[in-house]
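J.: Sequence plus the predicted model coming up.
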Amino acid sequence: MFNNIYNTTSKSIQQRLYLQTIIIAIFLFTMICISIWTENTLTMITAIARFERTHTVSRLEAKVSLLEYIDNRNDQAKESFYTNMAITQSYNKVFSNLLVMRKFKFENEFVKILETTFKEADHNTAVIIVNRIKVLYWHPIIKELVDYADKAHRAGEKIVKLAPLVMSANNEVQISSILREIERNEAEFVSNEHSFSKRCSDLSNEIANFVSYFSITILIFSVGFVSLITFLIAKSLLQQAVKHACDLEVSRRQYRNLVEGTPDLIIRIDVDGRFVFLNHAAKEIYGLSPEECIGRLSSDFIHPEDKEPTIDAFQAFLKSGKEILKYENRLVGIDGREHHMAWSIIAEKDENHIITGFASTGRDITERKQAEEALIESEERFKMVLDGSQLGYWDWDIETNVVHRNERWAEMIGYTLKEIELNVKQWTDLHHPEDRDATWQSIQDHLENRTSAHNIEYRMRTKNGDY
């Protein structure tokens, strides 16, 4: 279904965009003819706008650098403040003196001033600006631009003079007072800056009125150009959308297989400890369906004896800053059954590193715990039987080479259990020399499955030297 929608929509969009592309071709030749005529005037407006954006960015960077210096006393920030303010002030200074420089400076010298003031201005751009100002110097808007630039320049100078005072201030009251004065001058600066921008726009509009027939052509060109770009972008976006939808479906299917295919309990809880997601294992562990668990407190299902230790472990986990909490506790389902759980818990955080919830995977280890308890109980019973029967026994862990013995074994050869070392060497050293080889051969035969048990009689040396 999605593919049908895509094919229909894609074909319709492509037909419409192809038509708009043809319109571009029709008007392209006309545009080439008139573009030369409008190029110089539009270049001047664009250059002024570019310089305007440049010094606006410089002013903002200067403010940021000043605040950074106040906070950190960073000399690099101080240098950045004066550098950016110099760029801003040079812009306003040039435009505040345009008419004066026109009267007293040669054209080449004026061009040179523009080139050295604005690093991004090439020679041709500077020449175009000079030529246009020569033509438009009489226009009232040019005079207003000069006035706004002059006012902005004076406000900027005040900010530059106040900067050393706030940089050298030692208390918060003084810093706040100077910063308010700086902000007042900055507001005046911004106001003139905005007025400058607005009058630049007005100048652009008035020039456009003189070349209205050029504007119509530019509009057609713009529509065609935008249509071409729209076509290319739309085609790319549609292709990406289809691929993304397919990838997303595959990802969702893999996620469902992973989450619903595992026997482990997978849950997500919010910062209040309430369930927001559970997989199918919730039915087995909690005795409720995932839908019935949503909104319930996860702590309601923790065994009463494990609640406080679980809370303590959670708090220690949050304070530690670790990525994963490994923990075991018991849960009690709605049906009263207990489950021993082994948890892996991860804190979920937003882009500000604030915890928004927790994702947990819990494995039911009830059978393992029961087996461990049964083993412990069996070992305790075995020990009681041995102790009651007055038999000595030894247990050799071949991998670790540790030999465990009971108290009776040590007593039988005159030692206490503390005097017996947990190794094989002392054991073999106590063998009668004539029995040692036969004893080890019996052990080797059993290890190689040639006998069902290690069953042999041999002599051992007692503490007093007898056998």
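T.: The structure has been received and is ready for your questions. Numbers count the residues shown, from 1 in each chain.
J.: Going by C-alpha atoms from here, please, whenever you check contacts or count neighbours.
T.: Noted.
J.: Quick one: name whatever helix or strand follows the longest helix seen in the chain.
T.: When the chain is parsed with DSSP state H, its longest helix is helix 2-72. Once the chain leaves helix 2-72, the next helix or strand it forms, by DSSP states H and E, is helix 75-96.
J.: buried residues in that following helix?
T.: Using 16 or more other CA atoms under 10 Å as the burial criterion, the residues of helix 75-96 that qualify are 77-78, 80-96.
J.: Residues in contact with that helix: which ones?
T.: Helix 75-96 has contacts (CA atoms under 8 Å, 6 or more residues apart in numbering) with 51, 55-56, 58-59, 61-66, 68-69, 113-114, 117-118, 145-150, 152-153, 156-157, 160.
J.: Buried ones among these?
T.: Burial by neighbour count, judged by 16+ other CA under 10 Å, picks out 51, 55-56, 58-59, 61-63, 65-66, 68-69, 114, 117-118, 145-150, 152-153, 156-157, 160 from those.
J.: Below is structure B, check it against A:
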Amino acid sequence: MIKQFFKKSIQNKIYSIVGIMAFVVLLMVLIANYTSTTLNMVTSFARMERTHSVSLSDAKTNLYKYFLFNDPVYLQEYKKYIEKANSYSHTFGKLPELIKLKQHEEAVNIFNDVFTEVDRQETDIIITRTNLLLWHPIVKKLIQIAANTDRITGEYKETVEKITKTTGYERITLLLKLKQIEVQLEDLPKQFSDAVGELSLFASNLVAITLWTVYILLTAISLLITIFVTKSITIPLRKIKDSFKSLAKGEGDLWYC
């Protein structure tokens, strides 16, 4: 193959090498685009986690105001915020099922209706990238944490519902149970945030590896171009030089120059 390459004209050699270089650059651009959109997805996950945590905090604040002042307005506010937090964990925890059971556009619509801090384009990226990365341990971990949060939030809501309907010793027992559930519920967003950090590190490392790969490949290709073009020029010149030497000695034929 190398011999065949050297038999080509200089122009064809340059075309071949430039074509290879263009293919490599295009491949690296596609990889870089994939990694950059993955980083955007990670950023969106972090924003979702913050919204969920704030909603959960607001729900607890209004719940305890209701316990103190017995004002139904606070209870309604609690329900509003806890439902928002629960919709986040429920939808994210069911993401694999949502992707598999629904058409892509339908999955995007459902996800976009729940997660209001991301626009449709970002949602499309999230659904696509999550579908491609469902095999990754960190993505599996994020989905599992969300599913656990959904389950524990359900227990929290059920306990609160019982508290609002009881009095006396049973109410105190339920309040103690509620505090235990809260401890679990408060730890899960931290776990999710840590997992998002791990995913961000993975995506950043992927970008760094991609950039270094591009640099090394382009350097190698540039070096090969220099070597091949130089040889393509020096070999014919050497033949011409040898022909002229032969002519100077009275040998050879100018026709072969």
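T.: Thanks, I have the structure now. All values reported here derive from a predicted model rather than from experimental measurement.
J.: returning to that earlier point: which elements pack onto the longest helix of structure 1?
T.: Judged by 3 or more CA pairs under 8 Å, 6 or more residues apart in numbering; DSSP states H and E, the packing partners of helix 2-72 of structure 1 are helix 75-96, helix 123-136, helix 140-168, helix 172-210, helix 212-261.
J.: now do 7 Å
T.: Using 3 or more CA pairs under 7 Å, 6 or more residues apart in numbering; DSSP states H and E as the contact test, the elements touching helix 2-72 of structure 1 are helix 75-96, helix 123-136, helix 212-261.
J.: mind putting those in CSV, distance to residue 325 of structure 1 included?
T.: Converted to CSV, the helices and strands packed on helix 2-72 of structure 1 look like this (distance: least, CA to CA, whole Å):
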stretch, distance to residue 325 of structure 1
helix 75-96, 42
helix 123-136, 64
helix 212-261, 20
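J.: Which of these sits closest to residue 183 of structure 1?
T.: Closest to residue 183 of structure 1 of the helices and strands packed on helix 2-72 of structure 1, according to CA to CA: helix 75-96, at 14.7 Å.
J.: Where in structure 2 does the closest one fall?
T.: Mapped onto structure 2 using TM-score structural alignment, helix 75-96 of structure 1 spans residues 72-93.
J.: what's the average distance of the matching stretch to structure 1?
T.: Stretch 72-93 of structure 2: mean distance to aligned residues in structure 1 after superposition is 0.9 Å, counting by mean CA distance after the TM-score superposition for structure 1.
J.: Stretch 176-195 of structure 2 now?
T.: Compared with structure 1 after fitting, stretch 176-195 of structure 2 has a mean deviation of 1.7 Å; criterion: mean CA distance after the TM-score superposition for structure 1.
J.: got a list of contacts for that stretch?
T.: By CA atoms under 7 Å, 6 or more residues apart in numbering, the surrounding residues in contact with stretch 176-195 of structure 2 are 46, 49, 53, 138, 142, 145, 149, 152, 156, 159.
J.: Roughly how far does the aligned partner of residue 201 of structure 1 in structure 2 sit from residue 190 of structure 2?
T.: Matched across to structure 2, residue 201 of structure 1 falls on residue 197, judged by TM-score structural alignment. Distance from residue 197 of structure 2 to residue 190 of structure 2, counting by CA to CA, to the nearest Å: 10 Å.
J.: Just say which of the helices and strands packed on helix 2-72 of structure 1 is most tucked in.
T.: helix 75-96 (a mean of 20; mean count of other CA atoms under 10 Å).
J.: could you check the angle helix 172-210 makes with it?
T.: Counting by axes from the mean of the first three to the mean of the last three CA atoms, to 10 degrees, helix 75-96 of structure 1 lies at 40 degrees to helix 172-210.
J.: what element comes up after helix 75-96 of structure 1 heading to the C-terminus?
T.: Helices and strands here follow DSSP H and E; after helix 75-96 of structure 1, the next one along the chain is helix 98-104.
J.: Heading C-terminal from that next one, find the next helix or strand.
T.: Per DSSP H and E, the helix or strand that comes after helix 98-104 of structure 1 is helix 107-117.
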